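Engineer: Just the structure for this:
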Amino acid sequence: MAASDPRERLLELSAERGVSLAQLSALIGRNSAYLQQFVRKGSPRKLEEGDRATLARFFGVSEGELGASEEKSSNMDWIDVPRLALGASAGPGALAQDEQPIGAFRFGRAWLRRQGLDPRGLSAISVDGDSMEPVLRDGDEILVDSAPRPLRDGIHVVRVDGALLVKRLETGRPGLIVLKSDNPAYDPIELTPRDVDVVGRVVWKGGRL
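Structural biologist: Now for the predicted structure:
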């Protein structure tokens, strides 16, 4: 078989992961001999779309490696992250009212996986104001990860009294969350945890030079 043959690739991946074809068959809800027959006897001729998608997610590869068409594989290699019609204020505070997508940013699936990011928890918004300069500038686009995680220091988007802010959080003082600006012209804000709704952690930025 050619190196691009999905049967050979499935054998390579199963060997690398240390799982048997019978175990993989169980993973996709098939009888234990299903993938053995696919690899050795060519039956079925190709994997069904749902089975292929499950196996691709398990191995962390594109569906193209397991037999998807070039167009299908190309589409599956990218994730469209919704861009929301609101801004996170890096200044006095912007009211968060409209959260309808107005577009999307496209990220490579493999890149997101390497960053440990689940696409289902991601959204993109813009930065308003100058309080986070020079790290974040007015008009920058930021990627916000809202997946549940233990809170730790870093740049986050938060809601305070209905306003959406992007600030650097410090959590080392018991009973307090400190919202800090990178621009020294802005004073820190000290709040109790119940007064801060942490929307998500900022994990990427993009903007004009």
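Engineer: Every contact and neighbour count from this point should use C-alpha atoms.
Structural biologist: Fine.
Engineer: could you pull out the strands for the protein?
Structural biologist: Secondary structure of the chain (DSSP state E): strands located at 78-89, 94-95, 101-108, 122-128, 141-145, 154-160, 163-170, 177-180, 189-191, 197-206.
Engineer: which helices and strands does the first one pack with?
Structural biologist: It stands for strand 78-89. Using 3 or more C-alpha pairs under 8 Å, 6 or more residues apart in numbering; DSSP states H and E as the contact test, the elements touching strand 78-89 are strand 101-108, strand 122-128, strand 163-170.
Engineer: picking up where we left off before, so which of the strands of the chain is nearest residue 51?
Structural biologist: Nearest to residue 51, of all the strands of the chain, is strand 78-89, at 19.4 Å by C-alpha to C-alpha.
Engineer: okay, the angle between that closest one and strand 163-170?
Structural biologist: For strand 78-89 and strand 163-170, the angle between their directions (axes from the mean of the first three to the mean of the last three C-alpha atoms, to 10 degrees) works out to 100 degrees.
Engineer: Tell me what angle strand 78-89 forms with strand 154-160.
Structural biologist: Here strand 78-89 runs at an angle of 60 degrees relative to strand 154-160 (the same axes, to 10 degrees).
Engineer: tilt between strand 78-89 and strand 101-108?
Structural biologist: Here strand 78-89 points in a direction 130 degrees away from that of strand 101-108 (the same axes, to 10 degrees).
Engineer: and the residue lying closest to residue 108 once chain neighbours are set aside, what does it touch?
Structural biologist: Spatial nearest neighbour of residue 108, excluding adjacent residues (C-alpha to C-alpha, 6 or more residues apart in numbering): residue 78 at 4.6 Å. Neighbouring residues of residue 78 by C-alpha atoms under 8 Å, 6 or more residues apart in numbering: 106-109.
Engineer: cool, and residue 135?
Structural biologist: Neighbour list for residue 135: residue 182 [criterion: C-alpha under 8 Å, 6+ apart].
Engineer: same check, this time on residue 16
Structural biologist: Residue 16 is in contact with no residue at all, counting by C-alpha under 8 Å, 6+ apart.
Engineer: For the comparison step, fold the sequence that follows:
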Amino acid sequence: MSSTLTVQVFNLLTMTTLAERLQVALDQAKMKQIELARRVGITRGAVSLWLKGATTKVEGENLVKAAQVLGVSPNWLATGRGRMKSASPREIALEDNPEYPAIRRVKIKISAGVTGFGVEPLADDHAPIVFHRSWYESNGYSPESLIAIKVNGASMEPGLYDGDWVVVNTDDTQPRDGIAFAVNYDGEVVVKRLFRTDGQWVAASDNPDKRIYRDRPMNGDTFIIGRIVHKQSERI
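Structural biologist: A predicted model of the protein is given here:
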């Protein structure tokens, strides 16, 4: 009995990857990949990528749901640190939970030539994006300064697709070369990657078809709303 326990503890301590931890959690829960995918609300392919090591980390709602379904600690599943199982299994209430600050899904309201912007929260059927507070702390983000907006169009493919969601850090408005930002471009909210060219900032699309998606110079009526810090997509 003692040797068996020692081996089990050693195995838990030596698991350094998400794939290893997830496989152990699945085995202990006696659960198949397809059941985990169904209960978390993701595709079986996404779970397969977790187990193959192609996806090296799980965050936000998927992390919380997967941990809850498997009966393990979200922190352990994500990082390997702490107890595998919570001392007392309990349901995690996400609403107004300081451990899991929520990011609102909104529609940004702007006007051409105006630096400020307003936000219009979307209907209740658009659940917020949720992360454990450690994610905010490790990245230096203020939860109240983060908003989530939907991507429109194909200009940022293949990195972002129409219908994807991105989290915008409105505290971060200093342009940086090669970094994606949400921008007020002549009264239109766009997600673009900024580049410094010939002494001028340019808003560029990731889509390689430059006949349709041309680079556009940042002019006096162009204002940065915030840096893109996270994306949520169903495209694999």
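Engineer: Same list (the strands of the first structure) but as TSV, adding distance to residue 39 of the first structure.
Structural biologist: TSV is the format used below for these (distance: least, C-alpha to C-alpha, whole Å):
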stretch	distance to residue 39 of the first structure
strand 78-89	28
strand 94-95	57
strand 101-108	29
strand 122-128	37
strand 141-145	39
strand 154-160	48
strand 163-170	52
strand 177-180	56
strand 189-191	60
strand 197-206	41
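Engineer: Just send the contacts of residue 78 of the first structure back as TSV, with distance to residue 196 of the first structure too.
Structural biologist: Conversion of these to TSV gives the following (distance: C-alpha to C-alpha, whole Å):
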residue	distance to residue 196 of the first structure
106	30
107	30
108	32
109	32
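Engineer: Residue 63 of the second structure -> the first structure?
Structural biologist: Correspondence of residue 63 of the second structure to the first structure, assessed by TM-score structural alignment: none assigned.
Engineer: okay, now residue 63 of the second structure: neighbour count?
Structural biologist: With neighbours defined by other C-alpha atoms under 10 Å, the count for residue 63 of the second structure comes to 21.
Engineer: Tell me the first helix or strand C-terminal of the helix or strand containing it.
Structural biologist: Under DSSP states H and E, the secondary-structure element containing residue 63 of the second structure is helix 60-70. Later in the chain than helix 60-70 of the second structure, the nearest helix or strand by DSSP H and E is helix 74-79.
Engineer: matching residues in the first structure for that following helix?
Structural biologist: Alignment of helix 74-79 of the second structure against the first structure: no match, by TM-score structural alignment.
Engineer: roughly how far is that helix from the heart of the chain?
Structural biologist: Computed by C-alpha atoms, centre = their mean, to the nearest Å, the separation of helix 74-79 of the second structure from the middle of its chain amounts to 16 Å.
Engineer: How many residues are close by residue 208 of the first structure?
Structural biologist: Residue crowding around residue 208 of the first structure was assessed by other C-alpha under 10 Å; the count is 8.
Engineer: Repeat that for residue 38 of the second structure.
Structural biologist: 11.
Engineer: Check whether it sits in a helix, strand or coil.
Structural biologist: Taking DSSP: H, G, I helix; E, B strand; the rest coil as the rule, one finds residue 38 of the second structure in the helix state.
Engineer: Now do the contacts for the closest residue to it other than its chain neighbours.
Structural biologist: Taking C-alpha to C-alpha, 6+ apart, and ignoring the residues beside it in sequence, residue 38 of the second structure has residue 44 as its nearest neighbour in space, at 7.8 Å. Taking C-alpha under 8 Å, 6+ apart as the criterion, residue 44 of the second structure is in contact with 33-34, 37-38.
Engineer: Could you do residue 152 of the first structure as well?
Structural biologist: Residue 152 of the first structure is in contact with 169-171, counting by C-alpha under 8 Å, 6+ apart.
Engineer: After alignment, which residue of the second structure pairs with it?
Structural biologist: With TM-score structural alignment as the matching criterion, the partner of residue 152 of the first structure in the second structure is residue 176.
Engineer: Nearest the geometric middle of the second structure, what residue?
Structural biologist: The residue at the geometric middle of the second structure, judged as the C-alpha nearest the mean C-alpha position with C-alpha atoms, centre = their mean, is residue 230 (4.1 Å).
Engineer: Quick one: map it onto the first structure.
Structural biologist: Counting by TM-score structural alignment, residue 230 of the second structure corresponds to residue 204 in the first structure.
Engineer: For residue 35 of the first structure, see how far away its match is.
Structural biologist: Using C-alpha to C-alpha, to the nearest Å, one obtains 40 Å as the distance from residue 204 of the first structure to residue 35 of the first structure.
Engineer: what's the answer for residue 201 of the first structure, then?
Structural biologist: Between residue 201 of the first structure and residue 35 of the first structure the distance, using C-alpha to C-alpha, works out to 41 Å.
Engineer: which one in the second structure is aligned with residue 80 of the first structure?
Structural biologist: Mapped onto the second structure by TM-score structural alignment, residue 80 of the first structure lines up with residue 102.
Engineer: Leaving out sequence neighbours, find the closest residue to its match.
Structural biologist: If the residues on either side of it in the chain are set aside, residue 102 of the second structure comes closest to residue 130, at 4.6 Å by C-alpha to C-alpha, 6+ apart.
Engineer: Would you mind finding the match for the one you found in the first structure?
Structural biologist: For residue 130 of the second structure, the aligned position in the first structure is occupied by residue 106, per TM-score structural alignment.
Engineer: show me the contacts for its match.
Structural biologist: Shown here is residue 106 of the first structure, whose contacts under the criterion C-alpha under 8 Å, 6+ apart are 78-81.
Engineer: again, 10 Å this time
Structural biologist: When contacts are counted by C-alpha atoms under 10 Å, 6 or more residues apart in numbering, residue 106 of the first structure touches 78-82.
Engineer: Narrow those to those that are buried.
Structural biologist: For these, a burial check counting by 16 or more other C-alpha atoms under 10 Å picks out 78-82.
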